[in-house]
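Chemist: For reference, the sequence and a predicted model appear below.
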Amino acid sequence: MPNIKSAIKRVNSTRVTEERNISQKNAMRTAVKRAHSAIEANADDKSQLVSFALKKVDKASQRNLIHSNKAARIKSSLMTAAK
């Protein structure tokens, strides 16, 4: 554990940021999984779930939680499966 006041603050802020990032990343993964399962089941609300998942992927890419190429891959696979 750090002894310097600024280092203690930095540890706390890093922890908070890490928790926020993990939460947003998990929400994105869940949205993508729900969209894929809705596409496979041919659910009525699949277009809404796909658009929500695309939004989550875009936000994660925008916040540098995932690489932009990975975001493009995920979006491409969703759109291909939704056809």
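Modeler: Yep, it's here. These numbers were taken from a predicted model, which means no experiment stands behind them.

Chemist: hey, let's count contacts and neighbours off CA atoms from now on
Modeler: Noted.

Chemist: For the residue most central in space within the chain, which non-adjacent residue is spatially closest?
Modeler: Residue closest to the average C-alpha location in the chain (Cα atoms, centre = their mean): M28, at 2.8 Å. By the measure of Cα to Cα, 6 or more residues apart in numbering, the closest residue to M28 outside its immediate chain neighbours is K56, 5.1 Å from it.

Chemist: Okay, one more to line up with it:
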Amino acid sequence: MANKSKSAKKRVRQDVKRRLRNKSVLTSLKTQLKLYKESLSSGAENKDELFRKVVSSFHKAASKGVIHKKNASRNISRISKLS
């Protein structure tokens, strides 16, 4: 294997950090979405609060570059149709 340059090693370190951070954000998005869908089916009283949290999380993930802006918009549109 060829020797890696200093910048290539740094990129690898950055990629590892970003991958872990992105995975954490995506996992929390999935969890919040699941909780919201469960609250809809059970008729929970806090579904409006959960909806705001989910929408906020999708916007934040899109602004941080974890997911694409249009992916966030599509998901928000779909969950708003559910409620």
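Modeler: All right, it came through fine. As the structure is a computational prediction, the values presented were derived from the model and not from experiment.

Chemist: buried ones in the host helix or strand of A7 of structure 1?
Modeler: Following DSSP states H and E, one finds A7 of structure 1 within helix 5-41. Of the residues in helix 5-41 of structure 1, 21, 24-25, 27-28, 31-36, 38-39 count as buried by neighbour count, 16 or more other Cα atoms under 10 Å.

Chemist: ditto for stretch 51-67 of structure 1
Modeler: Neighbour count says stretch 51-67 of structure 1 has S51, F52, A53, L54, K56, V57, D58, K59, A60, S61 buried, by 16+ other Cα under 10 Å.

Chemist: Mind putting these into CSV with distance to M1 of structure 1 and secondary structure?
Modeler: As requested, the buried residues of stretch 51-67 of structure 1 are exported to CSV (distance: Cα to Cα, whole Å; DSSP: H, G, I helix; E, B strand; the rest coil):
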residue, distance to M1 of structure 1, secondary structure
S51, 44, helix
F52, 41, helix
A53, 39, helix
L54, 40, helix
K56, 35, helix
V57, 35, helix
D58, 36, helix
K59, 33, helix
A60, 31, helix
S61, 32, helix
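
Chemist: Closest one of the residues you listed to I8 of structure 1?
Modeler: Set against I8 of structure 1, the nearest of the buried residues of stretch 51-67 of structure 1 by Cα to Cα is A60 (27.9 Å).

Chemist: Please list all residues in contact with the alignment partner in structure 2 of the closest one.
Modeler: Matched to structure 2 by TM-score structural alignment, A60 of structure 1 sits across from A61. With contact set as Cα atoms under 8 Å, 6 or more residues apart in numbering, A61 of structure 2 has these partners: V25, I67, A72.

Chemist: Now with 7 Å, please.
Modeler: I67 (Cα atoms under 7 Å, 6 or more residues apart in numbering).
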